[in-house]
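# Predicted model and sequence follow; I will ask about them next.
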Amino acid sequence: MSEKLTTKKKARPGKIDGDASRNAIIVNYELEVAYMNEAGEVVKVEKKPKQDIVALPGVGPDTDLDALADSVISKSKFVTASKKDKVVAALQQIVAIQSGGGEPPSESAPAPRKSRSEAASQGVEDRKKEREARRRKAEKEKQQAEMDRNREIERERVREEELAREREMEAELTAALLKRTEVPDKKAELWQLDEYVENLYESMDDKITGTAMILQLSLKAENLEQMSRNETLFLALSRTLREDSKKSMDLVINIMYIFFCFSSYSEFHPVLFQYKIGDMTMKVIDLEVKRHELRKQDLKKMKQTKEEGGSVGKEEKKTLLVMKKQDKLLYLCFHLLLNLAEDVNIERKMKKRKIVPYLVLMLDRSDEELLVLACMFLKKLSIFKENVADMLENDVVPRLVKFIASENDNLLGVVLRLLLNLSFDTEALDALVDQGIIPRLISLLSRNRFKEFVLRLLYQLSCTDRGKSVFALTEHVGLIGDNVLQSTQRRVPLELVALAINLTDMERSALSMAQEHRLPRFLQRAMHTGDPLLMKVVRNMSQHHQLTEQLTEFVYDLAQMCTQVDNPELLVECLGVLGNCVDERISWAKIAEDLDMVSFLHKHLVPGFSEDDIVLEIIVILGTLCLDADVGEVLGNERLMGAFVEIVMEKQDDADILLQSIYTLLRLLMIERTRDIVLVSYGEKVVPFLVSHFFHRDPKIRDYADKALDFVMEYDETWAEQIREKKFQVHNEAWLNAVEADEGGMQGDEYFYEGETEQYNGFEWQDAGELQFVNNEEVVRF
């Protein structure tokens, strides 16, 4: 039965053309249809070019094109008020063709010819800007390539260390196993192998003796190749294991040990697969797990008998001895399977045979070598998501957390690596938080051997809201800050600084980390080393008002650093810190004048010079400077104001830049000198811009635009009347469109423009003056 699919449609507006032959405006758009399954996942996307044709009344030279453009916008749901200029241009094109005058100059038409000197000057300037843009792009690409290369080198180093450590642990485990292996007094000889095989057809004691001699030969790597070619040997061993696995544990241990020796070398794996050794090993594990449950019940009964005064000394000792042997057998079985799991296909077969639940059960045992091996195997399996789900279903997290206090370094190391793999699953992260692992991990930071993995795991935990909340409640957040300050590397290690960034995003954790005068020390170190991530830590802390005062004395040095730094990533963070320093006692006017910040701000406000994230922070800084009433004389620079207005007009589609731009405009209008420049020189652009966002979907943008317009109306009567009239027009248009939609004007398909929307009084604002209606209460986001 095919799965039921639901559809969501989204329209992307395109080019607007005028068609004189049909006397219509052609609105091109692309309709994107997303097909989703019941889980809400997109399974298929179709894109189709479409046209919306808006018929026009008679159009002539005397037609009011501005009013006609408003009519077109009201009739087409694919044309927004921000595209009015393009609609007017299309109408002009129709008028020109119908009047026989040909097409008017379009946006792509060549500009009027300039004089030779002007053209030469403009050409030199354009080439200079192009060279500068190429230079900056090449520098940025070079920096990015260097960072990528360093990260790859670091990853390779970590991988090599991880593999070396695993090989070292396996060697230690094998050595420990050899120490516990009883070797017969008689020396085995390879030429007597057939005699040892014949013993497998005799009594049980002979079988044990024969397998012990074969095992002695198998422990020498130089014998394995010749032995692997002996078909009789493998047939006899596999038959004996299959028939006598329930009769003697010593016999099974010897046989599994022989197979384990072969499994240690990849070239012998085909031989083991040929005789189905993996399948028999799984059966042995299944049998021993069931036996262990019975022995646990026997021990429980013995304990009750002892409490009642009975004697069970010999029986208890015998049971414990058998369980110890069983640990050795299970170690051999799982180690053999771990070796065979080099092949992913074999690993998948093991997963189907329930290898994961068996390994999780091993975590309840006390033998440390078996615990280390089980964790190593689980770590290998945890690479695949389905295996992680099996582990969580079998309560692996509580079993692992108890080993955080282990004194066995090998066990603790592999447990931390396994927990790190599991931490990429959200359910596992929640389980780790519930088990109270965070304080335990922080206490391990003093052990340098595990510090790297502890920090990575703490970082993973700090990525969730629940984890951050637990961090905030602990008393050890300051210890993270001390580790940052005590780092001997020029740049703080990535795991450590990333953890600090996440923690300082929450006010309580930031306050804890700032204790003992750490915040100024963070800033001083970041300024000295030029570490952008450490500066981001400072930026996060500076956003909490209780900590801003600690940075006041560094504002001048920080502003000076901003004007000199070349690294864009560092500049963004420095500007962010500076923008958060909103203490009214700071003399911004003096700082701006001493450091010639007008030139600095103007440079980055030139369209195309800086990336959007830097532009955003520059606009924030401009608004922060306006906190000082005396800054008007410094900022009263027509070039600066002009660049600011131009960048605002260009970047108004960016929600963050739009919000900060309107707030900064509000601050500039509060200062007489800058207000005069903005309204006199750029009022024709600024006032319509503010009016167009008077009904924006974001309440903060609406509020700042309203306040800014109030300032304009208060100080300029000429604009006041126009603003009141425009507000009425926009409000009336919105109401009429809402009524039209309510009467069924937009029944049927739902169209969504790109970007998030939210419901507002029956209609939605997409951008300046744009209305978008929905048929249901829940707004769908793409």
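Yep, that arrived.

# Only C-alpha atoms from now on, for both contacts and neighbour counts.
Fine.

# What count of nearby residues applies to the residue lying closest to residue 734 once chain neighbours are set aside?
Using Cα to Cα, 6 or more residues apart in numbering and skipping the chain neighbours, the partner closest in space to residue 734 is residue 771 (7.2 Å). Neighbours of residue 771 under the rule other Cα atoms under 10 Å: 23.

# Could you do residue 494 as well?
Residues near residue 494, counting by other Cα under 10 Å: 15.

# same check, this time on residue 171
12.

# That one is in what secondary structure piece?
Per DSSP states H and E: residue 171 is located in helix 116-179.

# Can you give me the buried ones in the helix or strand just after that helix?
Using DSSP H and E, the helix or strand that follows helix 116-179 towards the C-terminus is helix 193-198. The neighbour-count check on helix 193-198 (16 or more other Cα atoms under 10 Å) flags 193, 196, 197 as buried.

# Contacts only, for residue 34.
Listed by Cα atoms under 8 Å, 6 or more residues apart in numbering, the contact partners of residue 34 are 7, 8, 9, 42, 43, 44, 45, 46.

# Can you pick out the ones from these that are in strands?
Here DSSP state E is the test, and the contacts of residue 34 give 7, 8, 9, 42, 43, 44, 45, 46 as lying in strands.

# Buried ones from these, can you make that a PyMOL selection?
Buried members of these, defined by 16+ other Cα under 10 Å, are picked up in PyMOL with:
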select buried, resi 8+9
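
# TSV please, covering the ones in strands among the contacts of residue 34 and showing distance to residue 204.
Formatted as TSV, these follow (distance: Cα to Cα, whole Å):
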residue	distance to residue 204
7	71
8	73
9	76
42	64
43	62
44	65
45	69
46	72
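
# Among the ones in strands among the contacts of residue 34, which one lies nearest to residue 399?
Checking the ones in strands among the contacts of residue 34 against residue 399 by Cα to Cα gives residue 42 as the nearest, at 37.8 Å.

# second one coming, line it up with the first:
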Amino acid sequence: MLFDCVEKEIDVELISLCINLAANKSNARIICEGNGLKRLMKRALKLKDVLVMKMIRNLSQHNGSTKSLFLDHVGDLAAQISEEEAEEFVIESLGTLANLTIPDLDWQLVLKEFNLVPYLKDRLKPGSAEDDLILEVVIMIGTVSMDDSCAAMLAKSGIIPALIELLNAQQEDDEFVCQIVYVFYQMVFHKATRDVIVKDTQAPAYLIDLMHDSNTEIRKVCDNTLDIIAEYDEEWGKKIQNEKFRWYNGQWLEMVENRPLDEAGEPFLFGEDGESFIGERDIMERPDLFYSPDGITSTDGAISPEFYTDLQDGELGQSGYMSRY
């Protein structure tokens, strides 16, 4: 019925049904077989039909043979990413492109040929567009950053500071935070951009602040990203380990810091020379502060700081790429 429709506007009930049907993988394969996808793309681009493009976006989310059919239409979709096009149509086009996690797709060529990097960077500015469009831009950056050369190109363009600025502006929106952190994960995953993230930006500090976020997905991707950073950079690794220790032992540390006075009126927190019990040294260098296996504080039975990292790994687990919204 949809393909037989020759009118400029498709009946709302019909296209709504098709949008929902396209969300199913088996249905998507049937719709796209033959010239199905080609005909849908032709209609969407010719009439700038947002609803048909929304249907196409749903079709693009399915892995396998269906997604590979979009290789022939990447250029047509990328050409829609411009300031001249209607924002709603750009959102659906961006969303479709962001779904195309295809190994054979040369994202670097696409970004260069259609000059997309300046557009993506400009749209990261808070208030530059509707939040829906800015979010799709972030997701798109996460997709292309899977490619090492694209990640390097984006890092050199100054997109990382722009993402940090956006993170500050959207820190109450879990979806924004999750997708931005995912971009950081992709960036540190590549050797070519790891230095930029770790040494030239404050991204690791933001990740440490977010590692105990109430959102499970944010915590997972932060944990994976920080693990890579800790292995790569000794200084950040020490800070990350300290934060993990403080988090898992927060209640005990608070008790130690508030110990009562001794008989002489001196706090137990201070030794004979007046030095703080915890001192100015790194907390991870104080094995006497660690619990022994039987729960008693003991220098002889102290557990190494690595125990707490292992404990976290056991509780939270290790995940690979985060799931998309």
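Okay, I see it. For clarity, every value in this text was computed on a predicted model and none was experimentally measured.

# coming back round to it: just flag the most distant two among the contacts of residue 34 of structure 1.
Largest pairwise distance in these, by Cα to Cα, is 13.9 Å, between 9 and 43.

# Tell me, how many residues neighbour residue 69 of structure 2?
The tally of other residues near residue 69 of structure 2 (other Cα under 10 Å) stands at 15.

# for the equivalent of it over in structure 1, what are its contacts?
Using TM-score structural alignment, the equivalent of residue 69 of structure 2 in structure 1 is residue 550. Residue 550 of structure 1 sits next to 519, 520 when contact means Cα under 8 Å, 6+ apart.

# Helix, strand or coil: sort out residue 550 of structure 1 for me.
Look at residue 550 of structure 1: counting by DSSP: H, G, I helix; E, B strand; the rest coil, its state is helix.

# gap between it and residue 528 of structure 1?
18 Å (Cα to Cα, to the nearest Å).

# how about the helices in the stretch 601-750 of structure 1?
Per DSSP state H, counting those that start in this stretch, the stretch 601-750 of structure 1 carries helices over the ranges 612-625, 632-635, 638-650, 655-669, 672-692, 699-715, 717-740.

# Any chance of TSV for these, columns distance to residue 555 of structure 1 and mean neighbour count?
Output for the helices of the stretch 601-750 of structure 1, formatted as TSV (distance: least, Cα to Cα, whole Å; neighbours: other Cα atoms under 10 Å):
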stretch	distance to residue 555 of structure 1	mean neighbour count
helix 612-625	12	22
helix 632-635	18	19
helix 638-650	22	18
helix 655-669	20	22
helix 672-692	24	18
helix 699-715	27	19
helix 717-740	38	15
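
# how about stretch 95-114 of structure 2, aligned to which bit of structure 1?
So stretch 95-114 of structure 2 sits over residues 576-595 in structure 1, by TM-score structural alignment.

# before we move on, what about stretch 138-146 of structure 2?
Residue span in structure 1 matched to stretch 138-146 of structure 2, by TM-score structural alignment: 619-627.

# How far off centre is that stretch?
31 Å (Cα atoms, centre = their mean, to the nearest Å).

# residue boundaries of the strands in the stretch 301-450 of structure 1?
Taking DSSP state E, counting those that start in this stretch as the criterion, the stretch 301-450 of structure 1 carries no strands.

# picking that back up, distance-wise, check the match of residue 69 of structure 2 relative to residue 519 of structure 1.
In terms of Cα to Cα, residue 550 of structure 1 sits 7 Å off from residue 519 of structure 1.

# Residue 625 of structure 1 too?
Per Cα to Cα, residue 625 of structure 1 is found 23 Å from residue 519 of structure 1.

# Same check on residue 347 of structure 1?
From residue 347 of structure 1 to residue 519 of structure 1 the distance is 50 Å (Cα to Cα).

# Next: residue 125 of structure 1.
Going from residue 125 of structure 1 to residue 519 of structure 1 by Cα to Cα gives 45 Å.

# the more surrounded of these two?
residue 519 (23 against 12).

# Residue 538 is in contact with that one, correct?
Yes - with contact defined as Cα atoms under 8 Å, residue 519 of structure 1 reaches residue 538; the gap is 6.9 Å.

# Next, count neighbours for the nearest residue in space to residue 108 of structure 2 that is not next to it in sequence.
Leaving out its chain neighbours, the residue that sits closest to residue 108 of structure 2 by Cα to Cα, 6+ apart is residue 150, at 5.3 Å. Counted with other Cα under 10 Å, residues neighbouring residue 150 of structure 2 total 24.

# surely residue 150 of structure 2 meets residue 105?
No - taking contacts as Cα under 8 Å, residue 150 of structure 2 lies outside contact range of residue 105: 11.7 Å.

# ok, now which ones touch residue 599 of structure 1?
By Cα under 8 Å, 6+ apart, residue 599 of structure 1 lies in contact with residue 640.

# that's a strand at it, yeah?
No - per three-state DSSP, residue 599 of structure 1 lies outside any strand segment and is helix.

# What distance do you get for it to residue 356 of structure 1?
According to Cα to Cα, residue 599 of structure 1 stands 65 Å off from residue 356 of structure 1.

# Then residue 606 of structure 1?
For residue 606 of structure 1, the distance to residue 356 of structure 1 - Cα to Cα - is 60 Å.

# Comparing these two, which residue is more hemmed in?
residue 356 (23 against 16).

# Confirm residue 206 of structure 1 sits in a strand?
No - counting by three-state DSSP, residue 206 of structure 1 is not found in a strand; it is helix.
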